[in-house]
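# Turn this into a structure:
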Amino acid sequence: MRITASTDVGLRSEQNQDCYKAGRLGDDSYWIVLCDGMGGVTSGGEASYVCVSYLSQAFSDTLIDLASPAEVQRFMLDAVVKCNEILYNLSSEDDGRIMMGTTVVMACIRNSFVQIVHAGDSRAYHISKRNINQL
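Below is the predicted model:
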């Protein structure tokens, strides 16, 4: 299995607010999380970092105990909701963070199934030598 990620600041921004991390658990479980921050130079980057940090730790702590694809999907959805709560609480504490937010896309590849969750306009793609397909 080969998982790659790439990020680019784009044409309109001066700072990249993307953050991503991938991991492997055991012989058959892989996960990847990518967040694209929004809401200003510092708060968007912080939001994406906070979410990637939380989600990667959640995957490491929990994924090995989940048996079925349905359990993995529920875990992933609950983890995104928890990230939203964390960011909301951070933004409530400081006016400088009031517009903080991030998109998120994450995938779990396990045995013969892939689970994907996204919020916002970030998406996952399968790229082969001949095609690029949005998942």
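# C-alpha from now on. contacts and neighbour counts both.
Fine.
# mind listing what the residue nearest the centre of the chain touches?
By Cα atoms, centre = their mean, the chain has its centre lying nearest to residue 33, at 3.2 Å. Residue 33 is in contact with 20-22, 52, 55-56, 104-107, counting by Cα atoms under 8 Å, 6 or more residues apart in numbering.
# Next, the structure of the following sequence, for comparison with the previous one:
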Amino acid sequence: MHFYGMSDIGLVRSVNQDSFCATFNINNDFMAIVCDGIGGGKAGDVASSLAVESMRASFLKNPSLNNDEDVQRWLHETINEVNDAIFTQSTSNRSQHGMGTTMVGILITSLNSYVFNIGDSRAYAMYDDLICLTEDHNLLSDLLRSGEVSRETAHNHPQRHVLTNALGIWDNVRVDIARINNDYSQLLICSDGLHGYVKEGVIHEILLMNEGIKVRTRKLIDSALAEGGLDNITVILIDQREGDLNG
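All right, here's what the predicted structure looks like:
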């Protein structure tokens, strides 16, 4: 398996509030996470960094992840601890009040692969086609489900970035966790700086390119910059096909 991650501040923002990590532990489990901080000048970058580093530290303590129940338990316990840490810090520090972050992650054990999500960062899998694995926790998704907004107009909806769930904003958090089929060729996790501006068809075309993993990751970033680079852009690409895909 090959993986590569990259983050870009974009062309408009003065601070990169995205954070990410991708790592193995000594059990040879693999975890990749992208967090997109929220709060503007109120330390969204602090929240995303705290979330990533806390998850990474817990993962490197090598939790026992032998079945679905172990994975569910560890993710719920760890993410709730992260939520408490961000919420406590934001309520005790006036300059950080209201900070929070999204989180999307992939966890691959010796037996299964899992996706977990809070907010509107996304995970995709390449099977026969490109499939979005996560559901956005935002007002636009609620409006789409209720039929108040059509998919044709959703891309430019003024409230598409209004979150209904995030880490650190409230004293409790909802996390979606799902086991996914292992027969994917590639996995992609990203902040909305990519999927919010680049059409899925373009993402699909880039993933199908006969290029190394670093080149495809760079092309995903560049595609968001070409759309104006209006937000921070973070991408982790995971490829489990055989061969040298690191170029």
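# Any idea what the TM-score is?
TM-score for the superposed chains, counting by TM-score structural alignment, normalised by the length of structure 1: 0.86, backed by 133 aligned residues with a Cα RMSD of 2.1 Å.
# Can you find the partner of the residue nearest to the centre of structure 1 in structure 2?
Counting by TM-score structural alignment, residue 33 of structure 1 corresponds to residue 33 in structure 2.
# Return the mean post-superposition distance for the strand or helix carrying its match against structure 1.
Assigning secondary structure by DSSP states H and E places residue 33 of structure 2 in strand 30-38. In the superposition against structure 1, strand 30-38 of structure 2 averages 0.9 Å from its aligned positions (mean Cα distance after the TM-score superposition for structure 1).
# so what secondary structure elements neighbour the helix or strand following that strand?
The helix or strand immediately downstream of strand 30-38 of structure 2 is helix 44-59, counting by DSSP H and E. Contacts defined by 3 or more Cα pairs under 8 Å, 6 or more residues apart in numbering; DSSP states H and E place helix 44-59 of structure 2 against strand 18-24, strand 30-38, helix 68-92, strand 100-101.
# any idea of the angle the third one forms with helix 44-59?
Angular relation of helix 68-92 of structure 2 and helix 44-59 on a 0 to 180 degree scale: 140 degrees, by axes from the mean of the first three to the mean of the last three Cα atoms, to 10 degrees.
# quick one, the strand holding residue 33 of structure 2 and helix 44-59 angle?
Angle of strand 30-38 of structure 2 versus helix 44-59, following the same axes, to 10 degrees, is 160 degrees.
# Distance from the chain centre to strand 30-38 of structure 2, please.
Remark: strand 30-38 of structure 2 is offset 5 Å from the chain centroid, using Cα atoms, centre = their mean, to the nearest Å.
# Only the buried residues of that strand, if you could.
For strand 30-38 of structure 2, a neighbour-count test (16 or more other Cα atoms under 10 Å) marks 30-38 as buried.
# Now do it against strand 18-24, angle only.
Using the same axes, to 10 degrees, strand 30-38 of structure 2 lies at 170 degrees relative to strand 18-24.
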